[in-house]
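1. Provide a 3D model corresponding to the input given below.
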Amino acid sequence: MSILFLFLMLFVLLVMGVPVAVALGLSSLTFILFNGMPSLVVLHNMINGINSFPLIAIPFFILAGHLMNTGGITTKIFNFARASVGWAHGGLGHVNIGASVIFAGMSGAAVADAGGLGNIEIKAMRDAGYDTDFSVGITAASSTIGPIIPPSLPLVIYGVIADTSIGQLFAAGLIPGVMMAIALMIMVAWKARLNNYPRDERFSVKHFFESLLDATLPLMTPIIIVGGIITGVFTPTEAAIAAVAYSAFLGLVVYRTLTWRGILRVSMDTIETTAAILMIVASSAIFGWILTANQVAGQFADVLLGFTDNKIVILLLITLMVLIIGCFMETIASITILVPVLLPVAVTIGLDPVHFGIILILNLMLGLLTPPVGMVLYVLSKVSSVPFERCVIATAPFLVPLVTVLLLMTFVPFFTMWLPTLIYR
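-> Okay, here's the model as predicted:
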């Protein structure tokens, strides 16, 4: 049974609507049995795939995000962002982006951002007279900042698979995340003047400091997480645990917006989400093992480098490939399949694994905004009661600034590598 048939079977299963974890596992198991290998190989690789200490960070980051949503902390973040940048033309569009940047330092997931802040942001923009398409589009686009600014669940997965420092990956994501926010704000300012969108409210020093005081404790969460990791006080896993403890403390003791029943409910949601992610990682581990054992990465590198030795052309080809795959496959599955194949090529042409990680994740984030998968679009369609097809059209213009940042990240390594080099090297 050839590798080509393995990919073909995986593609057919995904098109049929089979869950990603099942499709990966079933196609891998079929390949193993047809080639006369013992089926025990499947279990062995699945266990090894998730037997990693850094992966423990995943459920804790997810739980921290759920606790903040349930405890009303996202509302305080939104109000602070509103007091900070709501005075500009298209103010609530800027607020939308600012709130996503702050929430990115807590949840690390685009879908969590869209689900947690999306309802608040879209309702506020509708009430202020913004058209629905603009509200949905900027909410979708700004949510992709979450997995770039640390902490980031996709970067944790990438770090484990690529055997790369998660701390360096987190540091590398800070500047690109800020650049994404600036690019989106420029787009918002242009559309606001074009469509004469209103300012949200006049800037008030008193109101700013009142909202800052109200949001001070929630704003400490990203400082604890990111600062602890970068300074070496925490490992990413320990930082995730600290984030959960701090979020629970705010909800139970300080604001008293959380109940033990509420904690039990979000814990069950966390278990469900974590189980789905780890099943994908485990199934992908088998798939990745098959690719490695059959030297697919080396063969792919030979084909690509045989086609051209121009670094820019190779980077563009890799970017195009990842963008296409990201349109059809869930982020975690894409990372686990693509890294063993593409990372050796990236290293061969002189790309640092940390730099490549940021390029890969930002590429895949764009896939969350494009059909047919487009998980962020599905979430916002449900939250805003806007048809999925309309969400796709509304989000399309905001892909322009995001793709521009992607190209800058790809061809100007300084933006991603300056902080990791400064702190760790």
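
2. Only C-alpha atoms from now on, for both contacts and neighbour counts.
-> Noted.

3. What number of neighbouring residues does Ser2 come out with?
-> Other residues lying near Ser2 total 11 when counted by other CA atoms under 10 Å.

4. What of the one 4 residues further on?
-> Leu6 is flanked by 20 other residues according to other CA under 10 Å.

5. and what of Ala293?
-> Ala293: 9 neighbours (other CA under 10 Å).

6. can you check Lys191 too?
-> Residue crowding around Lys191 was assessed by other CA under 10 Å; the count is 16.

7. If you count contacts, what does the host helix or strand of it end up packed against?
-> Assigned by DSSP states H and E, Lys191 falls within helix 166-195. In terms of contacts (3 or more CA pairs under 8 Å, 6 or more residues apart in numbering; DSSP states H and E), helix 166-195 is packed against helix 91-107, helix 132-143, helix 153-162, helix 228-230, helix 353-367, helix 399-411, helix 414-424.

8. mind running it again at 10 Å?
-> Applying 3 or more CA pairs under 10 Å, 6 or more residues apart in numbering; DSSP states H and E, one finds that helix 166-195 makes contact with helix 91-107, helix 132-143, helix 153-162, helix 228-230, helix 236-249, helix 353-367, helix 399-411, helix 414-424.

9. Now do the fourth one: distance to the chain's middle.
-> Taking CA atoms, centre = their mean, to the nearest Å, the mean C-alpha location of helix 228-230 is offset from the chain mean by 19 Å.

10. Contacts for that helix next, please.
-> 150-151, 166-168, 170-171, 222-223, 234-240, 242, 419-420, 423-424 (CA atoms under 10 Å, 6 or more residues apart in numbering).

11. The longest helix seen in the chain: which residues count as buried?
-> For the chain, the helix that runs over the most residues, judged by DSSP state H, is helix 260-293. Buried positions in helix 260-293, judged by neighbour count with 16 or more other CA atoms under 10 Å: 263, 266-267, 270, 274, 277-291.

12. With distance to Ala333 and mean neighbour count as extra columns, can I get the helices and strands packed on helix 166-195 in TSV?
-> Shown next, in TSV, are those (distance: least, CA to CA, whole Å; neighbours: other CA atoms under 10 Å):
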stretch	distance to Ala333	mean neighbour count
helix 91-107	20	29
helix 132-143	20	26
helix 153-162	10	23
helix 228-230	26	21
helix 236-249	21	22
helix 353-367	11	25
helix 399-411	21	18
helix 414-424	24	17
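
13. Let's have these in a markdown table, adding distance to Met37.
-> Formatted as a markdown table, these follow (distance: least, CA to CA, whole Å):
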| stretch | distance to Met37 |
| --- | --- |
| helix 91-107 | 41 |
| helix 132-143 | 43 |
| helix 153-162 | 24 |
| helix 228-230 | 42 |
| helix 236-249 | 36 |
| helix 353-367 | 32 |
| helix 399-411 | 40 |
| helix 414-424 | 42 |
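
14. number of nearby residues for Asp309?
-> 11.

15. wait, doesn't it sit right on Ala346?
-> No: with contact defined as CA atoms under 10 Å, Asp309 does not count as touching Ala346 (12.0 Å).

16. this one next, for a side-by-side:
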Amino acid sequence: MTLTIVLLFLLGLLIGVPVAASLGLSAGLVILFYDLPVTILAQRAVNTLDSTPLLAVPLFILAASLLGATGVTTHLFDLMRMLVGRVRGGMAHVNVLVSLIFSGMSGAALADIGALGGIQIRQMEQQGYGRRFAAGITIAAATIGPIFPPSIPLIIFATAAEVSTIRALLAGVLPALLIAAALMLQIALMARRQNLPRDDVRPSLSAIQRKAWISLPAMLAPVLLVGGMMSGIFGPTEAAGVMVAYAVLIGVLVYRSLSMRSFIGCTRETVLATANVLFVVAAASLFAWVLTMDRVPARAGAWLLEVSDNPLVLLLILNLLLLVVGMFLEAIVAILIIAPIVTPALLQAGVPPEQLGVVFVLNLMLGLLTPPVGMSLYMVSIITRMPLSSVIRGVAPFYLSLFAALALVTLVPALSTWLPNLVMN
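-> Modelled structure (predicted):
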């Protein structure tokens, strides 16, 4: 049964069937062929989507779209330029800092690139940076988004692995800051060797204060989100609703740039994006159910524990698996298929679920930076009209920082578990 469904899925991908449709069709055909109850198709899909944590996904997508429509990204970019632009390589530092702040609003790498990528790359080119370098740091910095809360991939992981959503989200805070610090350290070293330019902005103190005041509502968004969850005022789903209300509030009352037309446009974008995500979730749940019926999780868990019961060894095996899978499968699909299979064995071996979630997502985000299915590479290639090969060469030096961060997250569980334990205890 397992071999049949995998072959059908791969056949679908080879002939160009969309991933979600290939997952659902392969599961449906196996259910029919092996005379399993057909009613499971509707029952399993509906039960999977009938999930309170998953309700946070469309709300966070809507909140990010609304905040983007208010123009907060421009204010944030200008403020960061004023603060660190005069440092050699300053625009690259600005790129990382803005991605870190905006990640507290969007929770998705492609959303960060879509909202910020064009602005950041154009600004860096105007300051004398090479297009390849500008594209590379933009792609690398976008990996912060899916790690820092609100992280849509971490919400999906918590749902698939049946672990605490709020602990999974809080686990991403320190690793995201670690990635930002590693990238900025590498930029500082490259700035010396490559004589990277300084920004030509020369703001006065009063100009910085004015821009900081204008940007304050936007910068408070991630503080409100993380602070609310850390204090226990609300959980992830409630936090998503609060973010939507906050985005509407500052868009209408503070920035006065959110019109009814733009609001309707944001909701339309949200419906389309949510439909894409949840269609994948529903189809992958059918695929995972067939694997479960064939006892794949139990057999895979037994095999992993036979190889080793050392948590570090199992995490290293998982890293290798996810790095390869991330080169071919979209992150959410990979999470929904692999997490239910390997999570029980790794938890039994003593791997903290929070660390496991961050390792999962960070590996798969690296897949967005690697061909042949590196969506971040393709998106930046489209935005900049650069050949894909040039985009890959631009991001290649930053693999060093990203893989160093992955190694630390794998070797040091406290990076993922310290904050959730502090808050929840």
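
17. TM-score of the superposition?
-> The TM-score (TM-score structural alignment, normalised by the length of structure 1) is 0.97; 424 aligned residues with a CA RMSD of 1.4 Å.

18. so who does Leu216 of structure 2 touch?
-> Val72, His75, Leu76, Arg210.

19. Could you give me the ChimeraX syntax to select whichever of these are buried?
-> Buried subset of the contacts of Leu216 of structure 2, written as a ChimeraX selection, criterion 16+ other CA under 10 Å:
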select :72,75,76
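
20. Among the contacts of Leu216 of structure 2, which ones are in helices?
-> Using DSSP H, the contacts of Leu216 of structure 2 in helices are Val72, His75, Leu76, Arg210.

21. of all the residues you listed, which comes closest to Asn363 of structure 2?
-> Nearest to Asn363 of structure 2 out of those is Leu76 (CA to CA; 28.4 Å).

22. and that closest one, what does it touch?
-> For Leu76 of structure 2, the contact set (CA under 10 Å, 6+ apart) comprises 82, 94, 97-99, 101-102, 211-212, 214-216, 218-219.

23. Save these as JSON lines, and put in distance to Ala188 of structure 2 too.
-> Below are the contacts of Leu76 of structure 2 laid out as JSON lines (distance: CA to CA, whole Å):
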{"residue": "Met82", "distance to Ala188 of structure 2": "18"}
{"residue": "Val94", "distance to Ala188 of structure 2": "12"}
{"residue": "Leu97", "distance to Ala188 of structure 2": "14"}
{"residue": "Val98", "distance to Ala188 of structure 2": "17"}
{"residue": "Ser99", "distance to Ala188 of structure 2": "17"}
{"residue": "Ile101", "distance to Ala188 of structure 2": "20"}
{"residue": "Phe102", "distance to Ala188 of structure 2": "22"}
{"residue": "Lys211", "distance to Ala188 of structure 2": "25"}
{"residue": "Ala212", "distance to Ala188 of structure 2": "25"}
{"residue": "Ile214", "distance to Ala188 of structure 2": "29"}
{"residue": "Ser215", "distance to Ala188 of structure 2": "26"}
{"residue": "Leu216", "distance to Ala188 of structure 2": "27"}
{"residue": "Ala218", "distance to Ala188 of structure 2": "27"}
{"residue": "Met219", "distance to Ala188 of structure 2": "24"}
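
24. who wins for proximity to Leu14 of structure 1 among the helices and strands packed on helix 166-195 of structure 1?
-> So among these, helix 353-367 is nearest, using CA to CA, at 15.8 Å.

25. Which part of structure 2 matches that closest one?
-> Under the alignment (TM-score structural alignment), helix 353-367 of structure 1 falls on residues 353-367 in structure 2.

26. mean shift of that stretch relative to structure 1?
-> Superposing on structure 1 and averaging over aligned pairs (mean CA distance after the TM-score superposition for structure 1), stretch 353-367 of structure 2 comes out at 0.7 Å.

27. so how far is that stretch from its chain's centroid?
-> 10 Å.

28. Stretch 249-256 of structure 1 now?
-> Here stretch 249-256 of structure 1 shows a centroid-to-chain-centroid distance of 28 Å under the convention CA atoms, centre = their mean.

29. next one: stretch 196-210 of structure 1
-> Worked out by CA atoms, centre = their mean, stretch 196-210 of structure 1 lies 30 Å from the chain centre.

30. Tell me which residues are up against that stretch.
-> Contacts for stretch 196-210 of structure 1 (CA under 10 Å, 6+ apart): 79-95, 124-125, 128-131, 188-192, 211-216.

31. how does it look with 8 Å?
-> 80, 82-84, 86-92, 128, 130, 191-192 (CA atoms under 8 Å, 6 or more residues apart in numbering).

32. Compute the first-to-last residue distance for it.
-> One end of stretch 196-210 of structure 1 sits 29 Å from the other (CA to CA, to the nearest Å).

33. Name the residues of that stretch that come out as buried.
-> Those buried within stretch 196-210 of structure 1 under the rule 16+ other CA under 10 Å are Tyr197, Pro198, Arg199, Asp200, Phe203, His207, Phe208.

34. List just the nearest of those residues to Arg390 of structure 1.
-> For those, the nearest to Arg390 of structure 1 is Tyr197 (20.6 Å; CA to CA).

35. and the residue lying closest to Phe61 of structure 1 once chain neighbours are set aside, what is it in contact with?
-> Spatial nearest neighbour of Phe61 of structure 1, excluding adjacent residues (CA to CA, 6 or more residues apart in numbering): Ala240 at 5.2 Å. By CA under 8 Å, 6+ apart, Ala240 of structure 1 lies in contact with Ala57, Ile58, Phe60, Phe61, Ala64, Ile225.

36. Could you do Ile359 of structure 1 as well?
-> For Ile359 of structure 1, counting by CA under 8 Å, 6+ apart, the contacting residues are Leu406, Met409, Thr410.

37. quick one: the residue lying closest to the last one once chain neighbours are set aside from Gly306 of structure 1, how far?
-> It refers to Thr410 of structure 1. Excluding the flanking residues, the one nearest Thr410 of structure 1 by CA to CA, 6+ apart is Ile359, at 6.0 Å. Distance from Ile359 of structure 1 to Gly306 of structure 1, counting by CA to CA: 23 Å.

38. Equivalent analysis for Ser165 of structure 1, please.
-> 31 Å.

39. These two: which has the busier surroundings?
-> Neighbour count, other CA under 10 Å: between Ser165 of structure 1 and Gly306, Ser165 has more, with 17 against 9.

40. hang on, isn't that one packed against Gly159?
-> Yes: taking contacts as CA atoms under 8 Å, Ser165 of structure 1 lies within contact range of Gly159: 6.1 Å.

41. Nearest the middle, which residue of structure 1 would you pick?
-> Note on structure 1: the residue nearest the mean C-alpha position is Pro147, at 2.9 Å, using CA atoms, centre = their mean.

42. Helix, strand or coil: sort out that residue for me.
-> Here Pro147 of structure 1 takes the coil state, with states given by DSSP: H, G, I helix; E, B strand; the rest coil.

43. Thank you, goodbye.
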